[in-house]
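Colleague: Sequence first, then the predicted structure:
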Amino acid sequence: MMVLNMYRFTFTLPLLLLCTLVGCEPHPFAGGTALPDGSVYSGGMENGLFHGHGKLTWPDGRTYTGEFHRGRISGLGKFDYGDGCIYEGAFRNGELHGEGRYACEENIWEGDFEQGEIRRGTVSWDNGETYTGEFQDWQPHGRGLLTTAEGTEYEGRFENGLPVNGSYRDRLGYSYRGGFEYFQYAGEGELIQPDGTMVRANFEYGEANGEGVLILPDGTGELQEQKGFFVSGRYYPSEQAWRQSEQDQRSAVEARLYSEAERLQAQFSALAPQRPGVRDVYLLAVGGDGTSPVFAKEVEWVTERLGTVFDIEQRQIKLSNGGGDKYPLATRTSIRESLKALDRIMDPEEDLLLLHLVSHGDENGDFLLAEAKVQLNDLSVADAKQWLDALEVRHQWIVVSACYSGLWKEALAGPERTIFTSAAPDRTSFGCSDDSERTWFSAALYSDALDTGVNDPAAWFAAAKQRVMEMEKEQGIEEDAYSLPQLALGREFLSWWNSPN
């Protein structure tokens, strides 16, 4: 389901001047009639009252041009509020009343006005959304149809700008009929999915929960009903079946936690020793967020690709969340212990530590660590710097593919390090959706760019950065939202890297 984040333009209209000459003590002059409030009238008069076509101008820039009747603004006219908002249409006794059009910046209300407010009609907001129906206090209220910029439709009864009951349709093929709360499915309802599957249940926060019915097409045009129990939209044959599933998952998590130390030690024991006189490369690859499958897939692919240019078959540690139990979990503890294990086996002067980190990133630079059913602490830039600084191995090549990863470059850059990051400190990066095979930066870095060779780190990075910009342009991303991958190339690192083995 699409959950709509609505923007509403609300305001209070100023009361229009109800002006008569009686008791106003106007002062006629060549340019019109001046009133005590500083406004000036020019136009028709009858029996000492404004009457017929005329114009009122206020000192603050407001103007009204149109019809007057017996000293009052009544009939057809145009009111310019002087702040970019204009009403054109019918007035009665100084108020918006009858057919009219109110435009404020790029927000436009058109329809029937009564006593200064729109009651029935259409509004077009500057975010591309439209609504046709009934209004109260300038918001959708009563029967109506709201259409988002993406083509999603909410039709039914609205209260205070929000749908409360009716139907939902979107371009993906989802449709729903029932209650709403803050644009999410709520209460009794019926959801039809694009494949024809139907769910009748009570909905909470947009998902089916509790007892309900799952209706499946059987391929012959017939529908099969299955009573059951829903939890966050997932169907179970019964509440007992759900509880058993939860218990089984917790048991599996418990068993895995007890085996983590052994699994991690097995990876350490499989490491090949350092070879004197050879510049060995040792890799630590970490996939952080197990709730997004792309990161676990990337760890596998990156390791495979790096194996084409470095002899790392027995010189690698892979930590991954969300990829089953093939590798140890990526946690703060496993990352730190893996760095220590590599440091113990490597020659501090001769070998290279290559670290590849991929996950979601927070605005403060935190590297997200997450696994279903297990609550993990994230890895901060400060802690990563402390751990890496404490290693004896001097030469470190660090690649971070995560949003806001430029903060890692700023913190970790040093003369004996090379840092590649997928984004600037204030930018997000791309390619981390569930249907992606790998992040865009890693796809660029380890595909064609890797084939050009790793002898020149700056050239390797430049080729990857150029490809990322091409991908962003191809996908229609605005230039001010480009990820802007970052490079820090330590001078001593480069001198060592270019020296003979």
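Modeller: Yes, it's here. Keep in mind that this is a model prediction, so the values were computed, not measured. Residues are numbered from 1 along each chain as shown.
Colleague: For the rest of this, base every contact and every neighbour count on C-alpha atoms.
Modeller: Fine.
Colleague: Quick one: residues in contact with stretch 376-390.
Modeller: For stretch 376-390, contacts defined as Cα atoms under 8 Å, 6 or more residues apart in numbering pick out 331-332, 336, 339, 365-370, 407-408, 411-412.
Colleague: Can you get me the start-to-end distance on that stretch?
Modeller: For stretch 376-390, the first-to-last residue distance is 23 Å (Cα to Cα, to the nearest Å).
Colleague: In addition, the following structure is provided for comparison:
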Amino acid sequence: MNRGRIILGIVAALLAAPALSQSSAPTPVQPPPHTAPWPDLGSGESRAERRKSFELSPELQRGARPAEVREQRRRLDAALAALQPQRAGVAEAYVLTVALDSDPVFAREAREASRVLAARYGAEGRTLTLAGPDGTRDDAPHGSISALLLAISHLGSVMDGGEDVLVLYTTSHGADIGLAYHYGDSGYGILSPVSLKRALEEAGIRRRVLILSACYSGVFVPALASPDTAILTAAAATRSSFGCVAENDWTFFGDALINRALRQPVSLEEAAREAGRAVADWEAKARFLASLPQVSIGGEVGTWLPALEAGKPRIASAPVGRPAFDETVLATARAKKAPPAAPQ
């Protein structure tokens, strides 16, 4: 996306096409469709003023019934209360996964990512998933910017900030101003790198493994990089990532990293390399512009990550769900002269 375009145009262009991916009326376990235009969340006349406004992570809720708001708050409060406190002298992982869009591919990915990461890092009882309905269930607090920031704040109160590790996985659409929050026609927002950095710092969470799956997610690397932070992103700051069609079980990056590489007995860095190679191969076969996943490992991460990864799988487990890349589907799509998947 051309950075010279108006910020609102960037968001609208990125989200308008996927917004049409769901057309059926929602049922209790079906995600709400995107049908309404993306609203203007910025303020100010100039591009610089609007970008500054987006850095504050605006979030809009409209048309939500009070009973729905109360139910989501009840779910979030219960999930936060259920998290086990840290044990003094034991470096433990807390896993937080969040789907920031109601397209069900993101909810499916966030749910399975929580299982894979919790098993890899021994975080049973210390794992929280924020995800909406995925077509089969609606049993978790829904993902939103406010829910994510509240969860980070709460984790800061139960973790030992200098000893424990936050493993954060986000999956959504994105723009060059941050991660997009979009729930049906009622929830909209932008989570900026500045806001995420501030939330982590205010929570006192120093040791971090941050995995961000979205277009342009590389914009988070400069803001979040630190000696005690490992960052893996689905794309460079100027590139799209792929596979976010609502009907999918995985995005390209989620399938390659979570569903395949991190199920193997390899280090995080090797998993990132394997995932990057897989994504590059799929994109080349699909003739997509390379997303260029980013990896940034702080200089101090090596002092604590190996101990945390001592519990990584000894034997690789099989991927689950439908592959994000299928050459048969791709060939059929090409024969119809239609793209096989929409970019995030």
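Modeller: Noted; the coordinates are in hand. Every value quoted in this text rests on a predicted model; they were computed, and no experiment measured them.
Colleague: Can I get the buried part of the contacts of stretch 376-390 of structure 1 as one ChimeraX selection?
Modeller: Entered in ChimeraX, the line below selects the buried ones among the contacts of stretch 376-390 of structure 1, by 16 or more other Cα atoms under 10 Å:
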select :331,332,339,365,366,367,368,369,370,407,408,412
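Colleague: Return the subset of the contacts of stretch 376-390 of structure 1 lying in helices.
Modeller: The helices, defined by DSSP state H, take in Arg332, Arg336, Leu339, Leu407, Trp408, Ala411, Leu412 from those.
Colleague: Identify the residue nearest the fourth one in space, chain neighbours excluded?
Modeller: The spatially closest residue to Leu407 of structure 1, leaving aside those adjacent along the chain, is Pro425, at 4.7 Å (Cα to Cα, 6 or more residues apart in numbering).
Colleague: now swap in the second one and tell me
Modeller: Spatially, and ignoring its direct neighbours in sequence, Arg336 of structure 1 is nearest to Trp387 (6.9 Å; Cα to Cα, 6+ apart).
Colleague: Residue in structure 2 paired with the one you found?
Modeller: The alignment partner of Trp387 of structure 1 in structure 2, by TM-score structural alignment, is Ala199.
Colleague: Run a quick neighbour tally on the corresponding residue of structure 2 for Pro276 of structure 1.
Modeller: Here Pro276 of structure 1 is matched to Ala88 in structure 2, going by TM-score structural alignment. Neighbours of Ala88 of structure 2 under the rule other Cα atoms under 10 Å: 11.
Colleague: so where does Ala88 of structure 2 fall, helix or strand?
Modeller: Ala88 of structure 2 belongs to no helix or strand when elements are defined using DSSP states H and E.
Colleague: Contacts only, for it.
Modeller: Asp160.
Colleague: From Gly161 of structure 2, how far out is it?
Modeller: In this structure, Ala88 of structure 2 and Gly161 of structure 2 are 11 Å apart, going by Cα to Cα.
Colleague: repeat for Ala25 of structure 2
Modeller: Counting by Cα to Cα - Ala25 of structure 2 and Gly161 of structure 2 are separated by 44 Å.
Colleague: So if I had to pick from the two, which one is more boxed in?
Modeller: Neighbours were counted for Ala25 of structure 2 and for Gly161 using other Cα under 10 Å; Gly161 has more, 20 against 9.
Colleague: Give the equivalent position in structure 1 for that one.
Modeller: Checking TM-score structural alignment: Gly161 of structure 2 goes with Pro348.
Colleague: Count residues in the vicinity of Gln475 of structure 1, would you?
Modeller: Neighbours of Gln475 of structure 1 using other Cα under 10 Å come to 9.
Colleague: What is the aligned counterpart of it in structure 2?
Modeller: Taking TM-score structural alignment, Gln475 of structure 1 has Ala286 as its aligned residue in structure 2.
Colleague: Surely that match touches Ala331?
Modeller: No. Between Ala286 of structure 2 and Ala331 there is no contact under Cα atoms under 8 Å: 9.1 Å.
Colleague: How about the contacts made by Ile297 of structure 2?
Modeller: Counting by Cα under 8 Å, 6+ apart, Ile297 of structure 2 makes contact with Ala225, Pro227, Thr229, Ala230, Ile231.
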